[in-house]
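*Asks:* Sharing a model that was predicted from the sequence below.
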Amino acid sequence: MTDTAPVGTAGGEETASRGGRPRDPALDESIIEATRRRLVLDGYSAMSLGEIASDAGVSRPTIYRRWANKLDLTIDALDWGFRRQQASYPTAPLATMPPRAALTEAVRRVDPCYFNPDAMVLMGNFMGETLRTPELLAHVKSHAVEPRVRLVENTLAELQDRGAVRADVDRHTVATLCFGAYYAAFLRDEHDRGRLAEDVVATLWPALAV
């Protein structure tokens, strides 16, 4: 059997199994977590549904009753992480923070490792799939990268409206620089990114502030 099967429901929807029993959310989460571990250890192309099933303590048919193929399972596993990251954000809205603190928090949320410390490894794996599985990287871009970068852009726009940031600031470029700072820190072995958001904003703020 290959890692693609014509049975099951893609996307992990809440449905009954073929035997009519309701889906077990705890079992679903065990499979999702096993998938995320295998993505880190093996990468998308090398990981197999058989290994995921073994790690999760289930059979491969159990996975196929829930997801049609490896890509659908992987996308659900990624979306699970995206939701967990968003839920971990501080509840205070950025609009209520002082200008520099608001931008700092927005830049902090750009960090790919904000929720998942293995995110840099995952991103490297996904970029390596550009030719083999372009829809996987496209999903990461649309669900993980762009929302974070747009948050910085939108925060800068709001700060411009508040009169705290210069009107001529190139928000797109600033947001891209902030996002790239985390990759540069990783590649330069500066793995303690606890103060990176503060340091980036401290460097940029004199050129941004009115």
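*Replies:* Everything's here; your move.
*Asks:* Every contact and neighbour count from this point should use C-alpha atoms.
*Replies:* Will do.
*Asks:* Report the central residue of this protein.
*Replies:* In the chain, the C-alpha nearest the mean C-alpha coordinate belongs to Ala144, at 4.3 Å (Cα atoms, centre = their mean).
*Asks:* what helix or strand does the closest residue to that residue other than its chain neighbours sit in?
*Replies:* Nearest non-adjacent residue to Ala144, counting by Cα to Cα, 6 or more residues apart in numbering: Phe82, 6.8 Å away. Assessed by DSSP states H and E, Phe82 sits inside helix 70-87.
*Asks:* Asp168: helix or strand, and which one exactly?
*Replies:* With DSSP H and E as the test, Asp168 turns up in no helix or strand.
*Asks:* Can you give me the separation between it and Leu27?
*Replies:* 52 Å (Cα to Cα, to the nearest Å).
*Asks:* structure B:
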Amino acid sequence: MTEKAVRTDPHKDSEADTGTRGGRPRDPSLDDAIIQATRRRLVVDGYSKMTLGDIAADAGVTRPTLYRRWPGKFELVVDALDFGFRAQRATYPDLELAKLRPFEAFAEAIRRVDPCYFNPDAMILMGNFMGETFRTPELLEIVREHAVEPRVNLVEGVLKDLQSRGEVRQDIDTHTVATLCFGSYYAAFLRGDSDREDLAEKVAATLWPGLAVERT
């Protein structure tokens, strides 16, 4: 079935388009159901194998409902990813890292770099996205821009703040340290370390002696 045929399918659900043609407002619950179904399909099938038909069936909507919201699979997946990024940020404790004691600020920044902080399936998702490097490189670029760099930059920002406060050595390569912190979660996952509750503290305690300014 072509996209044109899908858009003109006579068997539409009861929700009408909004805009110049009028009709009832979009139902937010349908949007949520579609987003959640998309996120689940990304985990189970991966981007290349997932289909809009499967997503529609999982969400309990018709394909025309999807096409009234998103022009294609890529745009739908981008919105599903953005939903996850926003939800993860919303779950962070309301803390001012600059007001924490140096080690606590560093450990909290590492905790927030955890890809699974909000979504326990995040590691599988990231593996699927990395598998799309050759087929859909723009998808991995979106993940890098919206999910990876903000987290790694948070660790770098905390380290630079601690440098300005005289708590962390000035010769530290903050970029590399932040990358190590981010990578620790992937290494723990691949090694089968299921308990990551205290991983942030362990990583912080291991790195801190080499980062902190020695007090006389």
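*Replies:* Here it is on my side, so go on. Quick caveat, the model's predicted, so the values are computed rather than measured.
*Asks:* What TM-score do the two superposed chains give?
*Replies:* Once superposed, the chains reach a TM-score of 0.93 (TM-score structural alignment, normalised by the length of structure 1), with 203 aligned residues with a Cα RMSD of 1.7 Å.
*Asks:* Now check structure 1 for the residue matching Ala200 of structure 2.
*Replies:* The equivalent of Ala200 of structure 2 in structure 1 is Ala197 (alignment by TM-score structural alignment).
*Asks:* same deal with Asp79 of structure 2?
*Replies:* Asp79 of structure 2 maps onto Asp76 in structure 1, by TM-score structural alignment.
*Asks:* OK, contacts around Glu201 of structure 2?
*Replies:* Neighbouring residues of Glu201 of structure 2 by Cα atoms under 8 Å, 6 or more residues apart in numbering: Ala107, Arg111.
*Asks:* what about the helix or strand the match of Ala200 of structure 2 falls within, how far off from structure 2?
*Replies:* In this structure, Ala197 of structure 1 sits in helix 196-208 according to DSSP H and E. Helix 196-208 of structure 1 differs from its equivalent in structure 2 by a mean of 0.4 Å after superposition (mean Cα distance after the TM-score superposition for structure 1).
*Asks:* before we move on, the earlier item: out of Asp168 and Leu27 of structure 1, which sits in the more crowded spot?
*Replies:* Using other Cα atoms under 10 Å as the criterion, Asp168 of structure 1 and Leu27 rank with Leu27 on top: 15 against 8.
*Asks:* what about that one, is that helix, strand or coil?
*Replies:* Here Leu27 of structure 1 is helix, with the state taken from DSSP: H, G, I helix; E, B strand; the rest coil.
*Asks:* what's the counterpart of it in structure 2?
*Replies:* Counting by TM-score structural alignment, the partner of Leu27 of structure 1 is Leu30.
*Asks:* Over to Met120 of structure 1?
*Replies:* So Met120 of structure 1 corresponds to Met123, using TM-score structural alignment.
*Asks:* Can you report how many residues neighbour its match?
*Replies:* Counted by other Cα under 10 Å, the residues lying close to Met123 of structure 2 total 18.
*Asks:* again, but for Asp72 of structure 1
*Replies:* 18.
*Asks:* same question, Asp94 of structure 2
*Replies:* 7.
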